[in-house]
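Undergrad: Just to be clear, the model below is a prediction. Sequence and coordinates:
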Amino acid sequence: MTAVALTPSGPFSLAAGVRFLEDFTPASYRGAADDVLRLAFPADDGHSTVAVAVRQEETAEGEAGSVRAEFTTYPDPDTPADPRSAGTGAGAVRAQLARVLSLDVDGSGFPGLAAADPVVAGLMADYPGLRPVCFHSPYEAAAWAIIGHRIRMTQAAAIKARIAERHGRRVRIEGRTLYAFPTPPALRAITRAPGLTEVKIERLHALAEAADAGELDAARLRSMPVDDALAALRDLPGIGPFSAELILIRGAGHPDVFPRHEPRLHAAMADAYGLGAAASGDIRQLAGIADRWQPYRSWIALLLRARAAHISGRGTSAIPVGAPAGAAPKLIGPPVSG
């Protein structure tokens, strides 16, 4: 087992992230009394699986303690690693985990947004230290979007869990058994799965091929202009505007994108800023308000969703990441193994 350390820049609470996942039904995450976050996921190299236990040290109130992660990497036995890959060493796993926990972003300027915006100040007070807990990768975010298309999210979560149990790697981490989602080669080998149509399986195969080709590399997507990245993602079979935003924001971990295809977020914004219900459809006005949140537009959007879900009494299991106007709400979030 290898250990790496992550030092948060700005406010960060691992406990807040764990609570978010525990309340989020699609995440299927079951916490433990020891405050350890246990994860299992396909590594960014596409040919191995990582099992990791994450802890945050306790410090004086108001300070973000260092985050320590202990992990084991399991190469796919039948799939040779791509020589072009950055590998699965400590540095690569550390970078991926930092992205999942939004610790790869300098958050030191985040508290400063509160001074100019009372709504943001209230959100930060309500959810201290909460940063987006992202999908393990754009690949897994895209797979979730395809699996969950036009079905209930509880149903999608059950299908994803079955796929992980039957086709992913089983790992043991800190006394718990977890099942990671299949790596792209393993996903491409699936010919049938209960609950998935032939069309969805074909789309998952295309997704696995795109991941192998590097089209879903998180660093690549985040380095592109946002509109170009979203357009590239929409070229994937089965990925529309809603899902493209999901993949970029919650898969690649882009910290500064305002979701333009999320009516429930827009309604929460209009309510929070006292604009009236009609303003929820004025994307230009809402985007103008969100411009004040730069460079953390994705982060503030998450806090708005959290508050809206709390007010409605639905819990974070009902926090949507976006849905096309007029469509049934899609309640999508980070499906963490556990």
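TA: Perfect, thanks for sending it. Numbers count the residues shown, from 1 in each chain.
Undergrad: rest of the way, CA atoms for contacts and neighbours
TA: Will do.
Undergrad: tell me what the host helix or strand of Arg166 is packed against?
TA: Under DSSP states H and E, the secondary-structure element containing Arg166 is helix 153-167. Secondary structure elements in contact with helix 153-167, counted by 3 or more C-alpha pairs under 8 Å, 6 or more residues apart in numbering; DSSP states H and E, are helix 138-147, strand 176-179.
Undergrad: right, so of the ones you listed, which gets closest to Gln56?
TA: When the helices and strands packed on helix 153-167 are ranked by proximity to Gln56, the top entry is strand 176-179, at 18.8 Å, counting by C-alpha to C-alpha.
Undergrad: Single out the most deeply packed of the helices and strands packed on helix 153-167.
TA: Most buried of these, by mean neighbour count (mean count of other C-alpha atoms under 10 Å): helix 138-147, with a mean of 25.
Undergrad: Show me the contact partners of that one.
TA: Contacts made with helix 138-147 from outside it, assessed by C-alpha atoms under 8 Å, 6 or more residues apart in numbering, are listed as 135, 156, 159-160, 181, 196, 200, 203-204, 207-208, 211, 216-218, 238-239, 243, 246-248, 250-252, 332, 334-335.
Undergrad: what about 7 Å?
TA: Defining contact as C-alpha atoms under 7 Å, 6 or more residues apart in numbering, one finds that helix 138-147 is touched by Phe135, Ala156, Lys200, Leu204, Ala211, Leu216, Ala218, Gly238, Ser243, Ile247, Gly251, Ala252.
Undergrad: quick one on the thing from earlier: report the buried residues of the helix holding Arg166.
TA: Residues of helix 153-167 classed as buried: Met153, Thr154, Ala156, Ala157, Ile159, Lys160, Ala161, Arg162, Ile163, Ala164, Glu165, His167 (neighbour count, 16 or more other C-alpha atoms under 10 Å).
Undergrad: Just name the closest of these to Glu70, please.
TA: Lowest distance from Glu70 to the buried residues of helix 153-167 (C-alpha to C-alpha) belongs to Ala164, with 21.9 Å.
Undergrad: was I right about that closest one contacting Phe181?
TA: Yes. The pair formed by Ala164 and Phe181 meets the contact definition of C-alpha atoms under 7 Å, at 4.5 Å.
Undergrad: ok, now which ones touch the spatially most central residue of the chain?
TA: Nearest to the centroid of the C-alpha atoms of the chain, with distances taken as C-alpha atoms, centre = their mean, sits Cys134, at 2.3 Å. Residues near Cys134 by C-alpha under 7 Å, 6+ apart: Val100, Leu101, Arg250, Gly251, Gly253, Pro334.
Undergrad: need the contact list for the fourth one.
TA: Listed by C-alpha under 7 Å, 6+ apart, the contact partners of Gly251 are Cys134, Phe135, His136, Ser137, Pro138, Ala141.
Undergrad: let's bring in a second one:
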Amino acid sequence: MIGDRPDPAPATDDGGDDGPTGIAGDDPVPRSVTTTLDVVGPWSLATSRRFWEGFAPQRLRAARSDSTPEVPARRDPAPDGLDSPATEDSLTTTFLAERTWQSLQAEVTQEGRLARIALHSGDGSPVADPHGAARQVARFLSLDVDAAAWPEIGERDPVIGDLQRRMPGLRPCGFHSPYEAAAWAVLSQRIRITQAAALRDRLIRELGSDRAFPSPQALLEAELDLPGRKAEYLRAVARAALDGVLDGEALRAVAPAAAIAAVGRILGIGPFSAELVVLRGANAPDALPTHEARLAREIAERYGPEASLAEISEAWRPLRTWAAVHLRAGREERTGEISGGSSGR
């Protein structure tokens, strides 16, 4: 259970190249595995993928002038580890699995309300924790959320209803993990986001594996050449990840306020960053960001200068995070604030 929300429909394992999960000859750990998830509520993988490609830090790789030779140029902007699929009904991403810190590739396809998640490692090694990795993919794509109430929220709030029609089936895609969200929060502090994306790309290139973000242990062992106190803060994030403070399932298992408070005790993580880690790293579906200046400006423009976020958001329960993300996505579509690489929040 997540808060008082029902669990999503159970996933099934379809096996992989080595047969069903846990049955691979004499090897109990599969080298690939496919999981099928029944997604409850509206969902369009194509819409969600376009959203993910359009937001920092994902789209900034394509905009950087010092693009890395290891990653071929793409026709569309794509996030780190996101490979452009043949159709908009599939998404392939390389990510760092929580707990095992293994670099994995996931290919996600949509068949109606079903999501099919195929996992394998880039080096051909067994997938150490296929069930945990599949849950992580479902979490960062918001496929694990029961969104049956989402259309009703649009009926209660015409502004959100308009955004739902403009972005049909959008499920907010977050960072691969709270650990990566916290690392991004540190890297992006007090510099332009294009500069932060360049730092992140360099870390991936120099310390990562198979285009995934570096593991916490890799960050702790490396000599980090970063501006200001970013190296110190990034090591604090790495230690917190190894201690389980940034575990996605653990953060989702408690109330968002408690999760934000726990994350906020990490050195270098302030109130804005703590909310980012929980709302977009753990992808908590029903929480309210209170330190986003861009969201506050959008609320004033869409609802009036006297509008109160706390009052307006009551109509968004039980998916307040989703509504806030839709408002931010609509603002970006209209203003291009983030795609222009501007600083600020």
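TA: Nice, thanks for sending it over. Remember, it's a predicted structure, so these values are computed and weren't measured experimentally.
Undergrad: Work out the TM-score between the chains.
TA: The TM-score (TM-score structural alignment, normalised by the length of structure 1) is 0.80; 290 aligned residues with a C-alpha RMSD of 2.3 Å.
Undergrad: re the thing from before, looking at structure 2, which of the contacts of Cys134 of structure 1 still make contact?
TA: Checked against structure 2 using both residues aligned by TM-score structural alignment, their matches' C-alpha atoms under 7 Å, the contacts of Cys134 of structure 1 keep these contacts: Val100, Leu101, Arg250, Gly251, Gly253.
Undergrad: just the buried members of those?
TA: Neighbour-count burial within those applies to Val100, Leu101, Arg250, Gly251, Gly253; the criterion is 16+ other C-alpha under 10 Å.
Undergrad: Val108 of structure 2 versus the equivalent of the second one over in structure 2, what's the distance?
TA: Right, the one you point to is Leu101 of structure 1. With TM-score structural alignment defining the correspondence, Leu101 of structure 1 maps onto Leu141 in structure 2. For Leu141 of structure 2, the distance to Val108 of structure 2 under the criterion C-alpha to C-alpha, to the nearest Å works out to 10 Å.
Undergrad: mind listing which of the contacts of Cys134 of structure 1 are in helices?
TA: Taking DSSP state H, the ones among the contacts of Cys134 of structure 1 that sit in helices are Val100.
Undergrad: Using a markdown table, please lay out the contacts of Cys134 of structure 1 together with distance to Pro263 of structure 1.
TA: Putting these into a markdown table (distance: C-alpha to C-alpha, whole Å) gives the following:
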| residue | distance to Pro263 of structure 1 |
| --- | --- |
| Val100 | 25 |
| Leu101 | 25 |
| Arg250 | 17 |
| Gly251 | 20 |
| Gly253 | 21 |
| Pro334 | 19 |
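Undergrad: rewinding a little: the match of Leu101 of structure 1 and His176 touch, don't they?
TA: No. The pair formed by Leu141 of structure 2 and His176 falls short of the contact definition of C-alpha under 7 Å, at 8.6 Å.
Undergrad: list the buried ones in stretch 205-223 of structure 1?
TA: By neighbour count on 16+ other C-alpha under 10 Å, the buried set for stretch 205-223 of structure 1 is 205-212, 214-218, 221-222.
Undergrad: roughly how far apart are the closest residue to Leu276 of structure 2 other than its chain neighbours and Phe140 of structure 2?
TA: Spatial nearest neighbour of Leu276 of structure 2, chain neighbours left out: Ala181 (6.9 Å); criterion: C-alpha to C-alpha, 6 or more residues apart in numbering. Here the criterion is C-alpha to C-alpha. By it, Ala181 of structure 2 lies 11 Å from Phe140 of structure 2.
Undergrad: Overlap in contacts, these two.
TA: Joint contacts of Ala181 of structure 2 and Phe140 (C-alpha under 7 Å, 6+ apart) are Phe175.
Undergrad: Map the residue nearest to Leu276 of structure 2 onto structure 1.
TA: Applying TM-score structural alignment, one finds that Ala181 of structure 2 aligns to Ala141 in structure 1.
Undergrad: What separation do you get for that match and Ala252 of structure 1?
TA: Separation of Ala141 of structure 1 from Ala252 of structure 1 (C-alpha to C-alpha) stands at 9 Å.
Undergrad: same check, this time on Ala95 of structure 1
TA: Ala95 of structure 1 is 12 Å from Ala252 of structure 1, where distance means C-alpha to C-alpha.
Undergrad: that older thread, look at the nearest residue to the match of Leu101 of structure 1 once chain neighbours are set aside and give its secondary structure.
TA: Of all residues beyond its chain neighbours, the one nearest Leu141 of structure 2 is Cys173 (4.5 Å), with distances taken as C-alpha to C-alpha, 6+ apart. In the three-state summary, Cys173 of structure 2 is assigned as coil, counting by DSSP: H, G, I helix; E, B strand; the rest coil.
Undergrad: Quick check: the aligned residue for Asp235 of structure 2 in structure 1?
TA: No Asp there; residue 235 of structure 2 is Arg. Matched across to structure 1, Arg235 of structure 2 falls on His205, judged by TM-score structural alignment.
Undergrad: now Pro216 of structure 2
TA: Residue pairing (TM-score structural alignment): Pro216 of structure 2 is matched to Pro184 of structure 1.
Undergrad: Just give the closest residue to that match, not the sequence neighbours.
TA: Counting by C-alpha to C-alpha, 6+ apart, the residue nearest Pro184 of structure 1 is Ala208, at 4.5 Å.
Undergrad: dump the residue contacts of the one you found.
TA: Counted by C-alpha under 7 Å, 6+ apart, Ala208 of structure 1 has contacts Pro184, Pro185, Leu187, Arg188.
Undergrad: picking that back up, format the helices and strands packed on helix 153-167 of structure 1 as TSV; extra columns: distance to Val67 of structure 1.
TA: TSV is the format used below for those (distance: least, C-alpha to C-alpha, whole Å):
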stretch	distance to Val67 of structure 1
helix 138-147	23
strand 176-179	20
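Undergrad: Could you check those and tell me which one is nearest Ala5 of structure 1?
TA: Evaluated with C-alpha to C-alpha, those place strand 176-179 nearest to Ala5 of structure 1, the distance being 21.9 Å.
Undergrad: how much does the helix or strand following the closest one stray from structure 2?
TA: Where DSSP H and E defines the elements, the next helix or strand beyond strand 176-179 of structure 1 is helix 184-188. After superposition onto structure 2, helix 184-188 of structure 1 lies on average 1.3 Å away from the residues it aligns with, using mean C-alpha distance after the TM-score superposition for structure 1.
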